[in-house]
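Asks: the sequence and its predicted three-dimensional model are supplied below.
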Amino acid sequence: MTDAFLIATVAASVASGCVGGAFYAFSAIVMPGLARLSTTQAVTTMQAINVAAVRVPFMLAFVGAAVLSVVLGIRGFATLGEPGALLLIVASALYLVGSFVVTIAANVPINDAVGRADASVPETADLWARLSARWTRLNHVRTVAALAAAALFAVSAVVAG
């Protein structure tokens, strides 16, 4: 593996790990914490979190890991048979499908629905109960996918480096 691809693989591992850590914090701490609040408090808090999440610090890792996954996945296919190539392909697929696509296709639409909700009306309690449970299940998927991708990128760097 060339120095550039080794650096890219380590960067993908770190970025995927950061994203997975953020998702893990939601599964382990934030969502259980929100469950202890009233619906109004939980929805208002989640609305504020969703706005704060779409900023450079998180988006750099989230989108950066996706871009690196595409590049490294292609590199894996181009070097199939060499040490670490299959690991690059699997890590890339895990991050892209299990983390990036699940976020864009499933979690973001739920975030948008929560963002449109009026936290003060009684009907929002049913919406929040349904959406927060689904969002959390999907978040578990993206947590495992991002952390597994981080580990596989790291192993690939060691094997190929």
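Replies: Now that the structure is in, tell me what you want to look at.
Asks: going by C-alpha atoms from here, please, whenever you check contacts or count neighbours.
Replies: Noted.
Asks: the longest helix in this structure is where?
Replies: Of all the segments assigned as helix in the chain under DSSP state H, the longest by residue count is helix 123-160.
Asks: mind listing what's buried in that helix?
Replies: Buried residues in helix 123-160, counted by 16 or more other C-alpha atoms under 10 Å: 124-125, 128, 131-132, 135-136, 138-140, 142-157, 160.
Asks: please compare the first structure with the one that follows:
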Amino acid sequence: MPALRTVVLFGATLTTGLGAGLFYSYACSVMPGLARADDRSFVEVMQQINVAILNGWFMLSFLGALVLIGVAGVLELRGGSGSRGVLLWIAAAAAFQLAMLVITGVVNVPLNNRLAAAGAPDHIADPAAVRAAFETTWVRWNVVRALTCTAAFACVAWALRLSARTPAAR
């Protein structure tokens, strides 16, 4: 059972890190790069990204991280390392990861849906207005997602470290 706890906690750490890296890369490269594009190109590229990202590999880290964090918490409760600290760090990771999912569902996905509903970029009468209704809010909340995912990653990584250091985990 200690090996299973370690594998699940490692998987939680890995998938959470992948999610944090994704949102970080958007914050420091994708969106600053798109900020330099003209309005029609910005709308077209974001529409294409929003379609392309809905794939199994993305979902593995996006939803899988919280599932694995939850499983790690259950395994820790049922005979974990014996360190209450491990469970607290796992709980903190779950809270941050859940916050990211809420932000995504309440802010980013509705913005993505509105952007898609605007239609094909070459048929949009005012792409500047479509962009203005999307970009600033989406970018701001993506930075918050990057921070919450990074915090979740740090918490679950610390839980993994603490778990490895306790006698029951060996």
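Replies: Happy to help now that I have it. Nothing here was measured: the structure is a model prediction, and the numbers come from that model.
Asks: hang on, the earlier thing: quick one: the longest helix of structure 1 aligns where in structure 2?
Replies: Across structure 2, the stretch matching helix 123-160 of structure 1 (TM-score structural alignment) is residues 126-163.
Asks: residues in contact with the most centrally placed residue in structure 2?
Replies: What sits nearest the mean C-alpha location of structure 2, by C-alpha atoms, centre = their mean, is G19, with 4.1 Å. Taking C-alpha atoms under 8 Å, 6 or more residues apart in numbering, we find G19 of structure 2 in contact with S61, F62, C149.
Asks: what is the longest helix of structure 1 packed up against?
Replies: Helices and strands touching helix 123-160 of structure 1, by 3 or more C-alpha pairs under 8 Å, 6 or more residues apart in numbering; DSSP states H and E, are helix 3-25, helix 39-53, helix 85-93, helix 108-116.
Asks: out of those helices, which one sits most buried?
Replies: Across those, averaging neighbours per residue (mean count of other C-alpha atoms under 10 Å) puts helix 85-93 on top, at a mean of 24.
Asks: immediately after it, which helix or strand?
Replies: Reading on from helix 85-93 of structure 1 to the C-terminus, the next helix or strand found by DSSP states H and E is helix 102.
Asks: chain center to that next one: distance?
Replies: With C-alpha atoms, centre = their mean, to the nearest Å as the basis, helix 102 of structure 1 stands 8 Å off its chain's centre.
Asks: equivalent analysis for stretch 145-152 of structure 1, please.
Replies: The chain centroid and the centroid of stretch 145-152 of structure 1 are separated by 10 Å under C-alpha atoms, centre = their mean.
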